[in-house]
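>>> Give me a model of this one.
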Amino acid sequence: MDEGIFIGGGGEDYAVPQQLLLKYANRHGLIAGATGTGKTVTLQILAESFSARGVPVFLSDVKGDLAGLAQAGSPEGKLHGPFTERAAKIGFADFAYRAFPVTFWDLYGAQGHPIRTTVSEMGPLLLARLLELTEAQEGVLNIAFRVADEEGMALLDLKDLQALLTFVGEARAALSLRYGNVAPASIGAIQRRLLVLEGQGGDRLFGEPALDLADLFLTDASGAGRVNILAADRLMQSPRLYATFLLWLLSELFEELPEVGDPDKPKLVFFFDEAHLLFDDAPKALVDKVEQVARLIRSKGVGVYFVTQNPADVPEDILGQLGNRVQHALRAFTAKDRQDLRQAAMTYRDNPRFVIEDAIREVGTGEAVTSMLERKGAPGVAERTLIRPPSSHLGPIAEATRAALIGMSPLAGKYDTLLDRESAFEILQARAADAAREAAEAERAEERAAEEEREFKAARRYSGSRTGSTQPAPTTRRSSSSRSDSVGEAFAKSFARQLGTQSGRAIVRGVLGGLFRSR
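Next up, the predicted model:
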């Protein structure tokens, strides 16, 4: 079975090997089933098998028990007896306990290496989804990103975006003429959403050093693929953040990886647990994006496996892209449940030995109806399959063990220190400070001119001059053209106020004309 990975035993006596061909593992897959039916163990044995064949894996650990992949199972465990019995029953002669190379990641940096991206890399579409923006608010966000591109300002973290939105809000009159209406209400709504995201810890997602995708493709000294585990137990408290981050990662893989055609085995396998969160209330544009990625990313050598309770959680167009399927039990308690069960059964290739709908309802824990792609990519006949036992530890590991593994990781120290290089916030702050300083200097010049005028008038009165011809007095009156602030002046005034620089004082004509000269 060098060309495939062993899933379990099928047939009437569970002695017929069921395998997933590595050549078609990048044709994506589905692991579905009700809570407690064995989805997590199936995900674990697939991760083990891919790692053993040199294929790196990325998965999210929603409940904290997939960390056991880093530790070998034990013959002293209470499940050792049932595991060895099952291995014998399905003909799994190679069953042995072992650990697998694991890299732990955590958006919050507590249970793994910090994992970050930048605001620019996230982009306005995914960020709008994350912030739950309306169409009008998303339009304003797109304008802000466009302005940042034109001004050459990097958007790295949330304070960069907040400063940029302040700029856009103050300059909305000029920007509206060029890009369309920029409503103050939309700016305010986005800023409030950013505050909520920051309160949920989402600000930790943005910053540098950003994730280097190459770090997801590592293998150990023996050639085993590293299993990248994202700690998601806390992250799941913000389900939209969780779904948006994983979709961003999938999109980055799609955009950055080169075409490889049909490799003998995947370059990476990506498991998307709790996949229904990706599609709940998702706009059509986002669903279309996911469908595009699912359809095309296989040619980059990446296999995507959606893990969810019900196949109906996945849109039909995307479900049709999932060639390898492991369907654990579905419970039919309501009319909708029965309809979903019937639809799930209809997606499998019939087996004359049993009724698929009945089998999906009846399979026990650790058993599933499977269908894997066969030669030439044809769907295999549905089969009742007893899933093989895991070789690694089943369940969570001790915190001390996790900490030791993080310390020994090849990525130890690479992402620990947060960087804060010059970006939009610093650029706008510096420009505003320069503008405020120039305004103050101009104001002082104006005051000196006014003082000279007062002295001149006083000297005339003192000399008792009665001549009709007088020198024209210096004027401090501004030309009417200065009454309408430019985009740069409007922003500089606002930011200057934030910096506490001479609030409310006048700025003479031309002082801020060079606001953008550093472009």
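>>> Only C-alpha atoms from now on, for both contacts and neighbour counts.
Noted.
>>> okay, now residue 88: neighbour count?
15 (other C-alpha atoms under 10 Å).
>>> How about residue 192?
Counted with other C-alpha under 10 Å, residue 192 comes out at 13.
>>> and whatever helix or strand residue 272 lives in, what does it pack onto?
Assigned by DSSP states H and E, residue 272 belongs to strand 268-273. Other helices and strands packing on strand 268-273, by 3 or more C-alpha pairs under 8 Å, 6 or more residues apart in numbering; DSSP states H and E, are strand 57-61, strand 302-308.
>>> That one relative to strand 57-61, how many degrees between them?
20 degrees (axes from the mean of the first three to the mean of the last three C-alpha atoms, to 10 degrees).
>>> Report the separation between the two terminal residues of stretch 270-282.
21 Å (C-alpha to C-alpha, to the nearest Å).
>>> who's in contact with it?
The contact list for stretch 270-282, computed with C-alpha atoms under 8 Å, 6 or more residues apart in numbering, reads 43, 57-60, 62, 129, 239-240, 243-244, 246-247, 287, 302-309, 313-315.
>>> Buried residues in that stretch, which are they?
270-279 (16 or more other C-alpha atoms under 10 Å).
>>> what do you get for stretch 243-260?
Buried, per 16+ other C-alpha under 10 Å, within stretch 243-260: 243-251, 253-254, 257.
>>> for comparison, sequence B:
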Amino acid sequence: MATSENKMADTGEKLFIGKGEQPAWLTLGLANRHGLVTGATGTGKTVSLQVMAEGFSRAGVPVFAADIKGDLSGIAEVGEPKDFILKRATAMGLAFQPDEFSTVFWDVFGEQGHPVRATVSEMGPLLLSRMMDLNDVQEGVLNIAFRVADEQGLLLLDMKDLRAILSFVAEHAADLTTQYGNVSKQTVGTIQRQLLVLENQGGARFFGEPALALKDFMKTDSDGRGIVNILVADKLMESPRLYATFLLWMLSELFEELPEVGDPPKPKLVFFFDEAHLLFNDAPKALMDKIEQVVRLIRSKGVGVYFVTQNPIDVPDKVLAQLGNRVQHALRAFTPRDQKAVAAAAQTFRPNPKLDTTKVITELGKGEALVSFLEGNGTPAMVERVMVRPPAGRIGPITPEERKAIMSKSPVKGKYDTTVDSESASEMLQKRVAETAAPAEGPAGGGGGGGVLAQIGAIVATIFGTNVKRGKLSTGQVIARSVTRTVTNQVAGNVAASVGKSLGGAMGSSVGRALVRGALGGLLRR
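Have a look, this model is predicted:
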């Protein structure tokens, strides 16, 4: 038995996933060729995901996975040797060894994990448009807003910055239209309303600083095992568009930041994208092109992407063609549409003469799967029916107390927990408005009291309406003008005394009085 157990254990080059007539091995050197885990609800997709995540972690490969229902969190705690687990392990010649894996929890809302943030600039207009469900015209105006912010040197970090630049664009719509194309206040208003919807969905918590440093996903623990990063997504899934766009942003950032490495002996990171169909639902062509590009090229950055969904037909053909490692759990064929989906799923595998793939897909039991991984030369192996090995970690969710204890020992504890509000577009635009509105002041002191006169003239013109034609004056302004005439001599005398001190003696007093009377009198005689 010991020899058989050793044969069924992970090696430094491949992971043991399950066993049928033949063992099912996932080769680490081909794991960055991406993969697909599919099956109906309750057929064992989450357990298969956990088994693969544990294998990658043991091999020193960091993992990122979205946890929709909370079940994947059990990977952080020691597994329990229950009867059905021991029975399955024994049947495939595997010695069950309970284990736990170093885990970091993340949460966009900062409630069950460390906050995950990105800046508005990092998200960019394309993904923001997808997040807010904007049409082409609205997306074009959002692109103009980003362009203006860039040219004006305005940092777009959080929601209030985005609101501020949109307001700036609306105020200068006429000028911007001649330079960039049609910009209407109505379109900006529509974007602002969609932004409000996004805020109500919790988007405001996602945008800001400190922004996520992706290198924090790509760490190993003190034993050399890959850290398992779990995104708590039960609440995030209430806003499917926000969930899908956030994960796509992460993939895009990895693609932009990581250097080319070709085909490494093992991936630098494996990314599991659960409920993957949300990424493709109603996606515009520009976004689909970006997704296809990222999936096709991120392989050479050493990142493996594994989509998890119910049926292969949920994934567009161009993306599906990039997914070489397949795990297919049971599908049900209750309706004609279901039957077509089963047939389509069967056709995605390399045929096995010993299996009627279409029939077997509907007969698979819980924990069973049809598996086809890439072989040494990069071609798919023939499909095999296998029983997936039991996870070494706990199956099912952890308790709030266990989660709290794990977070207290997290390697990123304190790094992202407090929001930082840096000076950015909102504050910079407010300063510009304040500087423009401030009255122009001359130099203090000499100069014949020019600064004083300018202020008096501005006050009189604004408050008492002296810069308005007589026929346009209100009753209050007429009364104010009469009162002003009455006090003119008194004001003149006071200011003249001040000016006189500067000029000296009776001559200064006389000159000062003449200047003030001339200024006020000229205004009041209009």
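>>> quick one: TM-score?
Here the superposed chains carry a TM-score of 0.84, computed using TM-score structural alignment, normalised by the length of the first structure; 454 aligned residues with a C-alpha RMSD of 2.2 Å.
>>> for the buried residues of stretch 243-260 of the first structure, which one is nearest residue 413 of the first structure?
residue 249 (21.5 Å; C-alpha to C-alpha).
>>> Against which helices or strands is the helix or strand encompassing the closest one packed?
Here residue 249 of the first structure sits within helix 239-256, counting by DSSP H and E. Under the contact criterion of 3+ C-alpha pairs under 8 Å, 6+ apart, helix 239-256 of the first structure touches helix 119-131, helix 276-279, helix 284-296.
>>> Could you tell me where the helix or strand following the first one falls in the second structure?
Using DSSP H and E, the helix or strand that follows helix 119-131 of the first structure in sequence is helix 135-151. With TM-score structural alignment applied, helix 135-151 of the first structure matches the range 136-152 in the second structure.
>>> how distant is the matching stretch from the center of its chain?
19 Å (C-alpha atoms, centre = their mean, to the nearest Å).
>>> Could you tell me how many residues sit around the residue nearest to residue 446 of the first structure when sequence neighbours are not counted?
Spatial nearest neighbour of residue 446 of the first structure, excluding adjacent residues (C-alpha to C-alpha, 6 or more residues apart in numbering): residue 476 at 6.7 Å. A total of 11 residues lie near residue 476 of the first structure under the criterion other C-alpha under 10 Å.
>>> before we move on, the earlier item: and the buried residues of stretch 270-282 of the first structure, which is closest to residue 111 of the first structure?
For these, the nearest to residue 111 of the first structure is residue 273 (18.3 Å; C-alpha to C-alpha).
>>> element containing residue 401 of the second structure?
Applying DSSP H and E, one finds residue 401 of the second structure within helix 400-408.
>>> same for that helix, what does it pack against?
So helix 400-408 of the second structure, by 3+ C-alpha pairs under 8 Å, 6+ apart, packs with strand 103-107.
>>> What ranges does the stretch 301-450 of the second structure have for its strands?
For the stretch 301-450 of the second structure, the strands defined by DSSP state E, counting those that start in this stretch cover 303-309, 325-328, 368-372, 384-388.
>>> could you dump those to a markdown table with mean neighbour count and distance to residue 215 of the second structure?
Below are the strands of the stretch 301-450 of the second structure laid out as a markdown table (neighbours: other C-alpha atoms under 10 Å; distance: least, C-alpha to C-alpha, whole Å):
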| stretch | mean neighbour count | distance to residue 215 of the second structure |
| --- | --- | --- |
| strand 303-309 | 25 | 13 |
| strand 325-328 | 27 | 26 |
| strand 368-372 | 27 | 31 |
| strand 384-388 | 25 | 32 |
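>>> Indicate which one of those strands is closest to residue 434 of the second structure.
Here strand 303-309 is closest among the strands of the stretch 301-450 of the second structure (C-alpha to C-alpha), at 48.5 Å.
>>> Just give me the residue right at the centre of the first structure.
The centroid of the first structure falls nearest to residue 245 when counting by C-alpha atoms, centre = their mean (1.8 Å).
>>> Which residues are in contact with it?
Contacts of residue 245 of the first structure by C-alpha under 8 Å, 6+ apart: none found.
>>> Likewise for residue 327 of the second structure?
Counting by C-alpha under 8 Å, 6+ apart, the residues that residue 327 of the second structure touches are 36-38, 369-372.
>>> hmm, back to that, output the helices and strands packed on strand 268-273 of the first structure in JSON lines, with distance to residue 186 of the first structure appended to each entry.
What follows is those, written out as JSON lines (distance: least, C-alpha to C-alpha, whole Å):
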{"stretch": "strand 57-61", "distance to residue 186 of the first structure": "34"}
{"stretch": "strand 302-308", "distance to residue 186 of the first structure": "35"}
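>>> Of those, which is nearest residue 425 of the first structure?
It is, among those and with distance given as C-alpha to C-alpha, strand 57-61, at 32.7 Å.
>>> Over which residues of the second structure does that closest one lie when aligned?
Using TM-score structural alignment, strand 57-61 of the first structure pairs with 63-67 in the second structure.
>>> how far does the matching stretch sit from the chain's center?
For stretch 63-67 of the second structure, the distance to the chain centre is 15 Å (C-alpha atoms, centre = their mean).
>>> just stretch 423-434 of the second structure next, same as before
24 Å.
>>> before we move on, what about stretch 43-61 of the first structure?
That offset, for stretch 43-61 of the first structure, works out to 21 Å (C-alpha atoms, centre = their mean).
>>> show me the contacts for the residue lying closest to residue 378 of the second structure once chain neighbours are set aside.
Distance criterion C-alpha to C-alpha, 6+ apart; nearest residue to residue 378 of the second structure, sequence neighbours excluded, is residue 30 at 7.1 Å. Residue 30 of the second structure sits next to 263, 266, 374, 376, 378 when contact means C-alpha under 8 Å, 6+ apart.
>>> Verify the stated contact: the second one with residue 29.
Yes. Applying C-alpha atoms under 8 Å, one finds residue 266 of the second structure in contact with residue 29, separated by 4.9 Å.
>>> Spit out the residues that contact the two alike.
What both residue 266 of the second structure and residue 29 touch, as defined by C-alpha under 8 Å, 6+ apart, is the set residue 13.
>>> Between these two, which is the more surrounded one?
residue 266 (23 against 18).
>>> once aligned to the first structure, how far is the host helix or strand of residue 52 of the second structure on average?
Using DSSP H and E, residue 52 of the second structure sits in helix 45-58. By mean C-alpha distance after the TM-score superposition for the first structure, the fitted helix 45-58 of the second structure averages 0.4 Å away from its aligned residues in the first structure.
>>> Noted, bye for now.
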